[in-house]
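Peer 1: 3D model of this:
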Amino acid sequence: MVRFALALVLALCPVLVHGQGEYPPVRQGAVLQFPRDHGSHPQFRSEWWYITGWLQAAGGRELGVQITFFRNRPRVAEDVQSRFAPRQLLFAHAALADPLAAGLLHDQRAARAGLGLAQAEEGRTEVAIEDWSLRQTGSGYAAEVAARDFSYRLRFDAKQTVLLQGERGFSRKGPNPAQASYYYSLPHLAVTGSVVIGGRELEVAGEAWLDHEWSSEVLAEEAVGWDWIGINLADGGALMAFRVRARDGASFWAGGALRGADGRVRSFKPGEVRFEPLRRWRSPRTGTEYPVSVRVQAGALTLEIEPLMEDQELDARASTGTVYWEGAVRARAGEKEAGRGYLELTGYWKPLRL
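Peer 2: Okay, the predicted model is just below:
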């Protein structure tokens, strides 16, 4: 998602009980510390862990995979002592993009933390809702999902160092400095494991991207949604770029970062990032039109983004109350494939009301 996936939670998690609890601000100049900051930050309003990637099975069959866990701290009265008080809420979205299937395979979960149903641990990545989980291992992560129409058990091994987004992890989301998050990525995760589709188990391998972000602030009132890409470049580099859209469709804010194959990182200012729609797709279920093919300019780099398949709409109304497009894409520079990753499009179904 910039990964604004956390805002999907904010849109459906209003104040549940009036109280005086305050959320800590995101401060410019704060230093992220690892491994501590791989874990949950329960005092902040919202947080998410997000992995997307491309998988390949025997015979060259290509799949896209997504697993996202969201944590939300609703504002409740501090003196409520009931063990059933919803002090932490967890949500999860999982999906497989399979061109052989009739649309995106996806599922969702929601639960309050504790009670043996869900958890988000501090100090390390360990988030789970019942039998769905994402856990940090010695050299990466492991994910397990058992959904209605599919399941997977995947391992993600880190081959590169953490990529701090924005200003050393302080990522602006608007002209007001308070509209910011702490945000880092881990590109080029090596993926191995198995996927079950239609009762058939497939051994898979591939490459993925992880984002982890937490914040206490919401988007500006003028913002209605965003476009975001995370691309593992073929030369070993990585590109994240996003734009926040205003009500008239123009860019309200933008940013991103490019890590070159040599490891050097360049961060982009709002005026250096542009998303230009090339082709649109209309959902037969919601009637929503999405720009599923776009030209992205980030500084001197220009990429044309094409989806693995057009129908990658995820209906999450049963958990976070929104519908968005989250899809596996190829990135081309001229006639050459320059990388693969994911494109996220939110606020096209309905403007986010935060």
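
Peer 1: when you work out contacts or count neighbours from here on, use the C-alpha atoms and nothing else.
Peer 2: Noted.

Peer 1: if I pick Gly236, what's in contact with it?
Peer 2: 188, 260-261 (Cα atoms under 8 Å, 6 or more residues apart in numbering).

Peer 1: mind doing that once more with 10 Å?
Peer 2: By Cα atoms under 10 Å, 6 or more residues apart in numbering, the residues touching Gly236 are 160, 187-188, 259-263, 339.

Peer 1: tell me the buried residues within those residues.
Peer 2: Buried residues within the contacts of Gly236, counting neighbours by 16 or more other Cα atoms under 10 Å: 187-188, 259, 339.

Peer 1: please enumerate the strands of the stretch 1-150 of the chain.
Peer 2: For the stretch 1-150 of the chain, the strands defined by DSSP state E, counting those that start in this stretch cover 46-57, 62-72, 89-97, 105-112, 118-120, 126-129, 132-136, 140-146, 150-157.

Peer 1: would you list those strands in JSON lines and tack on distance to Asp315?
Peer 2: As requested, the strands of the stretch 1-150 of the chain are exported to JSON lines (distance: least, Cα to Cα, whole Å):
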{"stretch": "strand 46-57", "distance to Asp315": "17"}
{"stretch": "strand 62-72", "distance to Asp315": "14"}
{"stretch": "strand 89-97", "distance to Asp315": "10"}
{"stretch": "strand 105-112", "distance to Asp315": "8"}
{"stretch": "strand 118-120", "distance to Asp315": "22"}
{"stretch": "strand 126-129", "distance to Asp315": "19"}
{"stretch": "strand 132-136", "distance to Asp315": "18"}
{"stretch": "strand 140-146", "distance to Asp315": "18"}
{"stretch": "strand 150-157", "distance to Asp315": "16"}
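
Peer 1: another one to check against the first:
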Amino acid sequence: MSANAKISRRAFATGLAVLGFGRRTSLAQNFAGLGGDASGFASVIPGRSFEFPYDHGPHPDYRIEWWYLTANLKDSAGQALGVQWTLFRQAIQPGPQREGWANQQVWMGHAAVTRADTHLYSEAFARGGVGQAGVEAAPFHGWIDSWQMRGIDRMSAMNVAPLEVNASSAEFSYALRLEADRALVLQGEAGYSAKSERGQASYYYSQPHFTAAGTVTIDGKPVNVTGQAWMDREWSSQPLASDQTGWDWFSLHLETGEKLMLYRLRQAQGQPYLTGNWTGLDGRSVALASRSIDMIPTVTTEVADRMLPTSWRIVVRDRALTIETVPLNPKSWMGTRFSYWEGPVSFTGTHHGVGYLEMTGY
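Peer 2: Down below sits the predicted model:
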């Protein structure tokens, strides 16, 4: 083994240790130390002007960032499926970017497929600076190993479409084409998404208008699928306060064509922090007042030796919305190094539709 190889492996192992990759743990506080001190990293402040396609690419001055896709699909027989494709970037040290194995970026990819009777997931890790993982803004291309999210056919920077997305493991694979006829939306207040009343925040935008078509293969059996998809983009250096223990997040496609994003940030003491955005048929995203939102667990399920709230009653009084959500598969546990629950849901009530639920910190 060469000296360079020894340095490379040691550098990679050090990066994993800094992030806690040597043990399975909860995503919320432990991945990237989301509630820890962010000295030396860039700060999230209100009033930022977003630039596209530039902001589709990485922001290495910030500590944590993700490109997050979920899709609610059906096969030709009408069976519901869910798909997840996620790429995380984590800076283990602030400062100018170094070359090669000295680069301070670590990448993590998660992929999953979900049916009512199964939930399969896979993960990948890569060190930055060596080409194994990364994101390029223009032409847009995100990857980790062979998993790809790529702009095609003169992709529109404002629509983030069309895209091709694929991932595979020993148990499953998928390949989807995503189209969107409307522009992305800025979440929070013009893209500034507050996470607490003490100043924690992220920059956050979404493309909730994707239509999806392609194939999903489980245990060697491919099926054609169509449906809707949602991509979230967030970056920050300290998105949580030190006493926040995790979050419950919904992205919901209403049958009317409107979109709803909600999340509840749980705190060790006191009431959770609630916020969200409503995207109308005109494509305009409007922040929702916390006082108008209720997110109430109604059913808990034992998953991975813990109790999780897998069904919810959601109320948005400003929009006259009251719905009950149910999971496609209540056992949609991502038993990855940073474990969490992520899976498709459907809902009924004053409005009907489908979406995704993510829960961390349990």
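
Peer 1: coming back round to it: closest to Glu167 of structure 1 out of the strands of the stretch 1-150 of structure 1?
Peer 2: strand 46-57 (18.7 Å; Cα to Cα).

Peer 1: from Glu272 of structure 1, how far off is the alignment partner in structure 1 of Gly82 of structure 2?
Peer 2: Aligned counterpart of Gly82 of structure 2 in structure 1: Gly64 (TM-score structural alignment). Counting by Cα to Cα, to the nearest Å, the gap from Gly64 of structure 1 to Glu272 of structure 1 is 29 Å.

Peer 1: so the two - more neighbours on which side?
Peer 2: Using other Cα atoms under 10 Å, the more surrounded residue of Gly64 of structure 1 and Glu272 is Gly64, with 26 against 15.

Peer 1: OK, contacts around the more buried one?
Peer 2: 52-56, 95-99, 104, 206, 208, 308-309, 312, 326-329, 341-342.

Peer 1: mind listing the helices for structure 1?
Peer 2: 5-12 (DSSP state H).

Peer 1: out of all of them, which strand in it is the longest?
Peer 2: The single longest strand within structure 1, with elements called by DSSP state E, is strand 180-197.

Peer 1: now do it and strand 89-97, the angle between them.
Peer 2: Strand 180-197 of structure 1 runs at 50 degrees relative to strand 89-97, counting by axes from the mean of the first three to the mean of the last three Cα atoms, to 10 degrees.

Peer 1: separation between the closest residue to Phe140 of structure 2 other than its chain neighbours and Ala161 of structure 2?
Peer 2: Leaving aside its chain neighbours, Phe140 of structure 2 sits nearest to Gly151 (5.1 Å; criterion: Cα to Cα, 6 or more residues apart in numbering). The gap separating Gly151 of structure 2 from Ala161 of structure 2 is 7 Å, by Cα to Cα.

Peer 1: who touches both of these two?
Peer 2: 140, 177-178.

Peer 1: and Tyr54 of structure 2, what pairs with it in structure 1?
Peer 2: That one, Tyr54 of structure 2, aligns with Arg36 by TM-score structural alignment.

Peer 1: how about its match, what does it touch?
Peer 2: Applying Cα under 10 Å, 6+ apart, the residues near Arg36 of structure 1 are 122-125.

Peer 1: Gly151 and Ala161 of structure 2: which is more packed in?
Peer 2: Counted by other Cα under 10 Å, Gly151 of structure 2 and Ala161 do not tie: Ala161 has more neighbours, with 27 against 23.
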